[in-house]
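**Q** Sequence and predicted structure are below.
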Amino acid sequence: MSQGSERIGRVLERLRPRSIRARVTAGSVLTFFLFMVALLVFSSMVIRDLDRLRNTGRVDAVAREVAAHVETQRYEGPIPSTEPIVRLQVVDRDSGEVLAASDTLRGLPAVTTEEPTGEPTGDAEYPRLSETVCTELTGVREGDCFRVVGYAVDDSAYGDVTVLAASRTTGFFSTNVLEFVLVGVSLLLTVGTGAVLWYGVGRALRPVRNISSEMEHITASDLHRRLPVPDSDDEIAELARTANESLERLEDSVTRQRRFVSDASHELRSPITGMRTKLEVELSDPEPDARARERLLTGLLSDTERLENIVFDLLELARVETGALASRERVDLTELITTEFSDHRRYPGLRTHTSEPVRAEVNRLRMVRVLTNLVTNAERHARGRIDLYVGREGDSAVVEVHDDGSGVPEQDRERVFERFARLSESKELDPGGSGLGLPISREIVRVHGGTLTAGHSELLGGALFTVRLPLASPENGK
């Protein structure tokens, strides 16, 4: 039993439409078809009832007139009818002989042999018969059906008789023609609806196919390509715009990564080349003296330290860019600066300016790294004075590092934050620098939701580096 169920389940799974177009069309068509079936049943019942009531009312009125007439007198000739479509007979109840009839039924047997047994209705005083009969009377089309109303009249001018009034019901209502017509119309509407839906959904999803086709051709070598954005300004257009924005970010990321790898390779090559050269020179000397060996080892140590610093900075930058920061805490930047930079022997030209507590949600060790990088950079370029300020501006904590050096040219104020970017002055003042200190600092600040910018110090005339961080929310305490 379970195997049979599994087999049926697999068959149904294979039959299930795969594409959105097919699923939407199939679901909508099925829903529409079920609605049409319900409407068909309801319409058939209503139409038949209305036709029956209309026919029965007309036939009943004529039958009453004839019943009232035969109570007192006979008909001379055929029975006249106020309704041309109604056929009339007066039938002897005992023998079943037709005693009088309208022109259309003269010479024909009684349309029904049933006797009126129902209770009198309305104003009539006679037992009533109401039924639909299908008969094969001569002169009547085969399969024709009649709505028959009959009244039993006792002691009439003809004796005990049954007055029969019949009106032919159209084949449309009397047979299954109505159902066939309704089913045909329903099927046509369902097929038409399915075709319209198939076309409409296909047209609506055409931009998706275009997007999918374009995505298949986008590789790492051509990330500059963008997806077509339809003019519909709907969800699909929004999807295309979002995908293009993601592609743009991906392209920027890959471009930075490639530039980073290229720059890193170049920076790492310098100390490695220096180490190789020193070793080759030493190996070429068959009898190196102690002083030469000492110079070699000192140079190798210097190159190794530079190589170590570059690798450490690269790892630090990678960790920061991926957001791999330790947990943050509520830190008073005023207290942090006072604690870390109050040693005048270590920072002889530095003056700190603090007042009220300024709190931010940061990782303390990373923020110390940022401020140390900025102060160290200022020391490298300053003539003798560095000022460090901390305060508030609106909803931001602001830390400013001023120096009295030559400053940063306006056209280079963004370039100094690029990886391995070093201005001519920096190369002269710190030949062993990696060029990663400021990029690392900016990334740390960015991950904390802040900004790090370079500018001109109106206070000391040199460079100004400004850190802005969101203030800690007051709800967490003051």
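**A** Looks like it came in fine.
**Q** Could you use CA atoms for every contact and neighbour count after this?
**A** OK.
**Q** Show me where the protein has its helices.
**A** With helices called from DSSP state H, the chain shows them at 2-15, 20-70, 171-174, 177-216, 235-284, 290-321, 333-340, 364-381, 424-429, 437-447.
**Q** Pick the most deeply packed of those.
**A** Scoring the helices of the chain by mean neighbour count under mean count of other C-alpha atoms under 10 Å gives helix 437-447 as the most buried, with a mean of 22.
**Q** so what does it touch, helix or strand wise?
**A** helix 290-321, helix 364-381, strand 451-456 (3 or more C-alpha pairs under 8 Å, 6 or more residues apart in numbering; DSSP states H and E).
**Q** Dump the ones you listed to TSV, plus distance to His353.
**A** Below are the helices and strands packed on helix 437-447 laid out as TSV (distance: least, C-alpha to C-alpha, whole Å):
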stretch	distance to His353
helix 290-321	29
helix 364-381	14
strand 451-456	19
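**Q** nearest to Pro348, of the ones you listed?
**A** Of all the helices and strands packed on helix 437-447, the one in closest proximity to Pro348, counting by C-alpha to C-alpha, is helix 364-381 (9.4 Å).
**Q** which other residues reach the closest one?
**A** 328-329, 331, 336, 340, 349, 386, 401-403, 405-407, 426, 429-430, 437-438, 440-442, 444-445, 463, 465 (C-alpha atoms under 8 Å, 6 or more residues apart in numbering).
**Q** What angle do helix 333-340 and that helix make with each other?
**A** 60 degrees (axes from the mean of the first three to the mean of the last three C-alpha atoms, to 10 degrees).
**Q** Just want the angle from helix 364-381 to strand 451-456.
**A** Using the same axes, to 10 degrees: helix 364-381 against strand 451-456 is 10 degrees.
**Q** what about helix 364-381, distance to the chain center?
**A** Centroid separation for helix 364-381 versus its chain: 46 Å, with C-alpha atoms, centre = their mean, to the nearest Å.
**Q** With stretch 224-234 instead?
**A** Worked out by C-alpha atoms, centre = their mean, stretch 224-234 lies 16 Å from the chain centre.
**Q** Same check on stretch 215-228?
**A** For stretch 215-228, the distance to the chain centre is 23 Å (C-alpha atoms, centre = their mean).
**Q** For the closest residue in space to His224 that isn't next to it in sequence, give its distance to Val447.
**A** Nearest residue to His224, sequence neighbours excluded (C-alpha to C-alpha, 6 or more residues apart in numbering): Glu251, at 6.8 Å. If you measure Glu251 against Val447 using C-alpha to C-alpha, to the nearest Å, the figure is 21 Å.
**Q** One more to weigh against that first structure:
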Amino acid sequence: MAEARATRWFGRAWRRFGPKTVRAQATLGATAVVAAALAVASLALVGLLNANLVDNAESAAQQQATTVAALAEVGRLTPLPQVTRGADFFQVIAVDGRVLAASPNLAGRPALSPRRPVRPGTLTSTWATGLLHGEPRQLVVEVTTDTPDGLVTVLAGTSLRDADAVDSLTSASLAVGLPLLVLTVALVTWQVTGRALRPVEAIRAEMAEITDRDLHRRVPVPAGRDEIARLACTMNATLDRLEASGVRQRQFIADASHELRSPITVLRTQLEVALAHPDPAFWPELVSGALEDTTRLQSLAADLLLLARLDAAEPVTTAQVDLGELVRELAVARRGDRLPVETSVATDGILVQGSPLWLGRLVTNLLDNAQRYGERRVALSLRSDGGAAVLEVTDDGPGIPAADRERVFERFARLDDARSREAGGTGLGLAIARDIATHLGGTLTVADTATGTCFRLRIGRDC
């Protein structure tokens, strides 16, 4: 519990007082990591140097003590042995505390240690008090051995001045060098992150200047293929889509305004004529025309609302739909039309995942288009192809040139006089059909046919 509270307190403190920019955070993080690594490395370096020098000193002192002890065992302390290389002194002490022999620099000195020999063995210790020439520390090796005159202890020592000097020098160097090195790392990291983030700041500044009226502008793409360059390319691609969407929206508004203007103008003219000629004999014709234009306005408004829902990608409830049964019902409902629908369903039970309402609207729009431009026949076929449902609506009308087969799915698109406004419709039926097919995971295309036009819908698992 206490640890959790401490963690939360640290998190709040960091959010409040910690660095706020990525540049500062990166610099602080890199500097902290480098400082910690250098501190650990410095401690390890000082420890290794000190341990190595102490081991050398201990080896020299032990060699001196062992040599003198070997001579004492055979009673050959006279003449005095020489001080070996690396050792500073030695002293031989009897059981009663007498100094039996000593190096020249300890001549006349009493026993250095109050301990008396008890049993043979070796003991190593470090003395903090100087014994010779004011040395601060001495490493002393005590070797106790049997001699013809009884137990004696040989003290051999060496100064740790080299180890202390190296410790002091290394510590002083690190105390000066480490802060400079850490400061250098901080400065280099600050400069490098600043240079690396400079394109990001340029991208941010450009994005801040772009409004809905400046969607043609693009963010600068830095040289290279790093993450920032890919980010800039992605943002420019997003701006491309936004600009294209804005162009489509403005074009759609302009086309919708144009399409609405005609029936509204006609409707107003008819009403003005009715007011100018109050003769009831003319009213049925005027009201009939006004009703026709009102119906067209209602259809256009409904189509625009559906397109808005499709553009917004609103979620729709889907279920398993028997497309064959749906097609038959729609064909039966058109038996009294100018061109009856010839229906051919290959097999029963062609199930697809989708919205019954939207699938019905899709097929209805295709049939409306075929009946509007067909001359003598309209055919509707449905079959299964590799797990996908394939629906085709064919008419024997003037057909669509290959170059215009994608244009017919554009909103308010009209190709020629044969498919003109006088033929009826809002100019949105095929656009709505294509958007519904795409929204349900299918495809709607114009297929090749010898005469007339064939629209092919492919929807299902393998579409």
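**A** Yep, that arrived. Bear in mind that the values here come from a model prediction, so they are computed numbers and not experimental data.
**Q** still on that earlier bit, can you redo the helices of structure 1 as TSV with distance to Arg128 of structure 1?
**A** Formatted as TSV, these follow (distance: least, C-alpha to C-alpha, whole Å):
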stretch	distance to Arg128 of structure 1
helix 2-15	57
helix 20-70	10
helix 171-174	22
helix 177-216	29
helix 235-284	68
helix 290-321	97
helix 333-340	106
helix 364-381	104
helix 424-429	119
helix 437-447	95
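**Q** quick one, which of those is nearest to Asp154 of structure 1?
**A** helix 20-70 (9.9 Å).
**Q** Packing partners of that closest one?
**A** strand 86-92, strand 145-156, strand 159-169, helix 177-216.
**Q** if we go to 7 Å?
**A** Under the contact definition 3 or more C-alpha pairs under 7 Å, 6 or more residues apart in numbering; DSSP states H and E, helix 20-70 of structure 1 sits against strand 145-156, strand 159-169, helix 177-216.
**Q** can you put these in a markdown table and add distance to Leu227 of structure 1?
**A** What follows is these, written out as a markdown table (distance: least, C-alpha to C-alpha, whole Å):
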| stretch | distance to Leu227 of structure 1 |
| --- | --- |
| strand 145-156 | 69 |
| strand 159-169 | 66 |
| helix 177-216 | 6 |
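**Q** out of these, which comes closest to Leu471 of structure 1?
**A** helix 177-216 (42.5 Å).
**Q** Tell me the helices and strands packed up against that closest one.
**A** For helix 177-216 of structure 1, the packing partners by 3+ C-alpha pairs under 7 Å, 6+ apart are helix 20-70.
**Q** Compute the distance between the nearest residue to Arg328 of structure 1 once chain neighbours are set aside and Val370 of structure 1, please.
**A** Spatial nearest neighbour of Arg328 of structure 1, excluding adjacent residues (C-alpha to C-alpha, 6+ apart): Asn363 at 4.4 Å. Per C-alpha to C-alpha, Asn363 of structure 1 is found 11 Å from Val370 of structure 1.
**Q** And for Thr298 of structure 1?
**A** From Thr298 of structure 1 to Val370 of structure 1 the distance is 30 Å (C-alpha to C-alpha).
**Q** Show the contacting residues for Leu323 of structure 2.
**A** 350-352 (C-alpha atoms under 7 Å, 6 or more residues apart in numbering).
**Q** mind redoing it with 10 Å?
**A** Applying C-alpha atoms under 10 Å, 6 or more residues apart in numbering to Leu323 of structure 2 gives the contacts 329, 345, 348-354, 356, 359-360, 382-383, 389-391.
**Q** residue in structure 1 matching it?
**A** For Leu323 of structure 2, the aligned residue in structure 1 is Leu333 (criterion: TM-score structural alignment).
**Q** hang on, the earlier thing: so who does the residue nearest to His224 of structure 1 touch?
**A** Applying C-alpha under 10 Å, 6+ apart to Glu251 of structure 1 gives the contacts 220-225, 245, 257.
**Q** my guess is Arg385 of structure 1 meets Thr352, correct?
**A** No - applying C-alpha atoms under 10 Å, one finds Arg385 of structure 1 not in contact with Thr352, separated by 11.1 Å.
**Q** who's more crowded, the two?
**A** Arg385 (19 against 15; other C-alpha atoms under 10 Å).
**Q** Report the spatially nearest residue to that one, omitting neighbours in sequence.
**A** Gly349 (4.7 Å).
**Q** That neighbour - how many residues pack around it?
**A** For Gly349 of structure 1, using other C-alpha under 10 Å, the count is 16.
**Q** what's the spacing between the counterpart of Ile459 of structure 2 in structure 1 and Ser396 of structure 1?
**A** Applying TM-score structural alignment, one finds that Ile459 of structure 2 aligns to Leu469 in structure 1. Separation of Leu469 of structure 1 from Ser396 of structure 1 (C-alpha to C-alpha): 5 Å.
**Q** Report the set of residues contacting both of those two.
**A** Common neighbours of Leu469 of structure 1 and Ser396 (C-alpha under 10 Å, 6+ apart) are 359-360, 450.
**Q** related to what we said a few turns ago, hey, what's in contact with both of Asn363 and Val370 of structure 1?
**A** Ile444.
**Q** Next one: Thr343 of structure 2 from Gly425 of structure 2, what distance?
**A** 23 Å.
**Q** Likewise for Asn105 of structure 2?
**A** 123 Å.
**Q** These two: who's more crowded?
**A** Gly425 (17 against 13).
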